[in-house]
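Enquirer: Sequence and predicted structure are below.
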Amino acid sequence: MLIVTNDGDFAQKLSHPSSMLKKEYIAVIDGVVKTQHLVNISKGTVIEGMHCTPDSVELMPRQPDLKRPRLRIVVHEGRNHEVRELVKNAGLEIHSLKRMRIGGFRLPSDLGLGKYVELKQSDLRAMGWKG
């Protein structure tokens, strides 16, 4: 999910860790995910001198058409490469990573690769914007 805006205040609100907006990611993992990996991710890691822990981490049900396991990870700080660091420090490698939700705004499931949607006021409010 990439949000393009010319509103600096809005961009700051979305990206700065102090906003505490929950961000949900789907991480496609190379290799086998074991219970201990999930425990290690849940314990968190140190990023930029701060201990970061995810709000939640779960192994998603395996789908027959997908060969790799997927993790759903929710964070609220959104520090630089937070999800990648959490997964790496747990001993796993990310094959691909996709942000699915910011605050209450969820990426439409039918939005194709390279496609976009124009956000409505209700979408902005769902992301915590009051401006």
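Expert: Structure received. Residues are numbered from 1 along each chain as shown.

Enquirer: drop to CA atoms for contacts and neighbour counts, all remaining ones
Expert: Will do.

Enquirer: now for the longest strand seen in the chain, which elements pack on it?
Expert: Ranked by residue count under DSSP state E, the longest strand found in the chain is strand 93-102. Under the contact criterion of 3 or more C-alpha pairs under 8 Å, 6 or more residues apart in numbering; DSSP states H and E, strand 93-102 touches strand 23-30, helix 82-89.

Enquirer: of all the ones you listed, which lies closest to D110?
Expert: In terms of C-alpha to C-alpha, the element of the helices and strands packed on strand 93-102 nearest to D110 is strand 23-30, at 15.7 Å.

Enquirer: what comes up buried for that closest one?
Expert: By neighbour count, and taking 16 or more other C-alpha atoms under 10 Å as the criterion, the buried residues in strand 23-30 are 23-29.

Enquirer: got the angle between that strand and strand 93-102?
Expert: Per axes from the mean of the first three to the mean of the last three C-alpha atoms, to 10 degrees, the angle that strand 23-30 makes with strand 93-102 is 160 degrees.

Enquirer: Just list what strand 23-30 packs against, helices and strands only.
Expert: strand 70-75, strand 93-102.

Enquirer: quick one on the thing from earlier: tell me the first helix or strand C-terminal of the longest strand of the chain.
Expert: Once strand 93-102 ends, the next helix or strand along the chain (criterion: DSSP states H and E) is strand 105-106.

Enquirer: So which residue is smack in the middle of this protein?
Expert: Against the mean C-alpha coordinate of the chain, by C-alpha atoms, centre = their mean, the closest residue is Y25 at 2.9 Å.

Enquirer: close enough to count as contact, it and R70?
Expert: No: taking C-alpha atoms under 8 Å as the contact criterion, Y25 and R70 are not neighbours in contact, 10.0 Å apart.

Enquirer: residues in contact with the residue nearest to M1 when sequence neighbours are not counted?
Expert: Leaving aside its sequence neighbours, M1 sits nearest to R99 (C-alpha to C-alpha, 6 or more residues apart in numbering; 5.4 Å). Under the criterion of C-alpha atoms under 8 Å, 6 or more residues apart in numbering, the contact list for R99 reads 1, 23-26.

Enquirer: Below is structure B, check it against A:
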Amino acid sequence: MERLQKVIAHAGIASRRKAEQLIQEGKVRVNDKVIKELGVKVSPNDKIEVEGIPVEREEPVYFVLYKPRGVISSVSDDKGRKVVTDFFTLIDERIYPVGRLDYDTSGLIIMTNDGEFANSLAHPKSQVDKVYVAKVKGIPSREAIRSLERGIKLEDGKTAPAKIKFLSMERTKETAIFEVTIHEGRNRQVRRMFEAIGHPVMKLKRERYGFLTLQGLKSGEARELTPHEVKQLRVMATKPGK
């Protein structure tokens, strides 16, 4: 037996908080009976509907994918472009990405059908580090890099402090490569950070998510997470802010 709001969240319909709101608003039925009280528990045999739509429950699955460039972080695309779920044709479960990676950004992305797990990792309060390698145009000054490390003002507010590590540069081509560690998940954040200091990103790859890496994976390949890895990620997602 599991709490009703947890089952709804696991099905990927809404976050647990939103599920609680839907229940209180009388938009959830269990065995054709409207449920408005929180704390109700349901069994796998119970029929659950949210706003008239049946909830299909699946066993939770968790994967890490090495997303290639030129792939959309979505389950479908109205322009017919390749999406991350195209790499999981043998998976019966309806999985989706946790957060997003830009079309032109490659690297590590987590895939799951566990809505509560996905919401906890993608929540703004989540403090899980994400590590990128960025190749930028031009060679930023030390002061410009320090401004990123302190936090820089973007159109949607000031970023949290970042860790920036210089890796290499090519003076003849006027390019530099940096390792960037952030825990926020704003849209195109790393690209916008470097644009803000006048050094646009030419190539970007996410190499690490928390403790997860791309080790053993080639572009377009995926592997299933172990139960221990899933447990570790749950703990990391709910740790107090830094």
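Expert: Now that the structure is in, tell me what you want to look at. The model shown is predicted, which means the values in this text are computed figures rather than measured ones.

Enquirer: Work out the TM-score between the chains.
Expert: TM-score of the superposed chains, computed with TM-score structural alignment, normalised by the length of structure 1, equals 0.80; 126 aligned residues with a C-alpha RMSD of 2.4 Å.

Enquirer: picking that back up, what's the mean distance for the longest strand of structure 1 versus structure 2?
Expert: Superposed on structure 2, strand 93-102 of structure 1 shows a mean distance to its aligned partners of 1.1 Å (mean C-alpha distance after the TM-score superposition for structure 1).

Enquirer: Would you indicate which residues of that strand are buried?
Expert: Along strand 93-102 of structure 1, these residues count as buried under the neighbour rule (16+ other C-alpha under 10 Å): 93-94, 99-102.

Enquirer: Would you mind giving the residues in structure 2 matched to it?
Expert: The alignment of strand 93-102 of structure 1 onto structure 2 (TM-score structural alignment) covers residues 200-209.

Enquirer: counterpart of I139 of structure 2 in structure 1?
Expert: With TM-score structural alignment as the criterion, the equivalent of I139 of structure 2 in structure 1 is V32.

Enquirer: What sits closest to that match if chain neighbours are left out?
Expert: For V32 of structure 1, the closest residue by C-alpha to C-alpha, 6+ apart turns out to be P69, at 7.1 Å.

Enquirer: Aligned counterpart of L217 of structure 2 in structure 1, please.
Expert: Under the alignment (TM-score structural alignment), L217 of structure 2 maps onto L111 of structure 1.

Enquirer: any idea how far its match is from V117 of structure 1?
Expert: Computed with C-alpha to C-alpha, to the nearest Å, the distance linking L111 of structure 1 and V117 of structure 1 is 8 Å.

Enquirer: what does T53 of structure 1 give?
Expert: 31 Å.

Enquirer: repeat for K23 of structure 1
Expert: Between K23 of structure 1 and V117 of structure 1 the computed distance is 18 Å (C-alpha to C-alpha).

Enquirer: Tell me which residues touch M60 of structure 1, please.
Expert: For M60 of structure 1, the contact set (C-alpha under 8 Å, 6+ apart) comprises 69-72.

Enquirer: Matching it against structure 2, which residue comes up?
Expert: Match for M60 of structure 1 (TM-score structural alignment): L167.

Enquirer: quick one: the helices in structure 2?
Expert: Counting by DSSP state H, structure 2 forms helices over residues 4-10, 16-24, 115-122, 142-150, 189-196, 227-237, given from the N-terminal end onward.

Enquirer: F63 of structure 2 is nearest to which of those?
Expert: helix 227-237 (9.6 Å).

Enquirer: what is the orientation angle of the closest one with helix 115-122?
Expert: Using the same axes, to 10 degrees, the direction of helix 227-237 of structure 2 lies 50 degrees away from that of helix 115-122.

Enquirer: Show me what helix 227-237 of structure 2 is in contact with.
Expert: Contacts of helix 227-237 of structure 2 from elsewhere in the structure, counted by C-alpha under 8 Å, 6+ apart, are 62, 117, 120-121, 126-128, 210.

Enquirer: from those, which two are the most distant?
Expert: Y62 and Q127 (19.7 Å).

Enquirer: Neighbour count for T53 and V117 of structure 1, which is higher?
Expert: T53 (21 against 9; other C-alpha atoms under 10 Å).

Enquirer: ok, back up a step: so which of the helices and strands packed on strand 93-102 of structure 1 gets nearest Q36 of structure 1?
Expert: Evaluated with C-alpha to C-alpha, those place helix 82-89 nearest to Q36 of structure 1, the distance being 11.8 Å.

Enquirer: Average offset of that closest one relative to structure 2?
Expert: Superposed on structure 2, helix 82-89 of structure 1 shows a mean distance to its aligned partners of 1.3 Å (mean C-alpha distance after the TM-score superposition for structure 1).

Enquirer: so how far is that helix off the chain centroid?
Expert: The gap between where helix 82-89 of structure 1 is centred and where its chain is centred comes out at 11 Å by C-alpha atoms, centre = their mean, to the nearest Å.

Enquirer: ok, now which ones touch V28 of structure 1?
Expert: If you count contacts by C-alpha under 8 Å, 6+ apart, then V28 of structure 1 has 68-71, 94-97 around it.

Enquirer: Cool, thanks, talk later.
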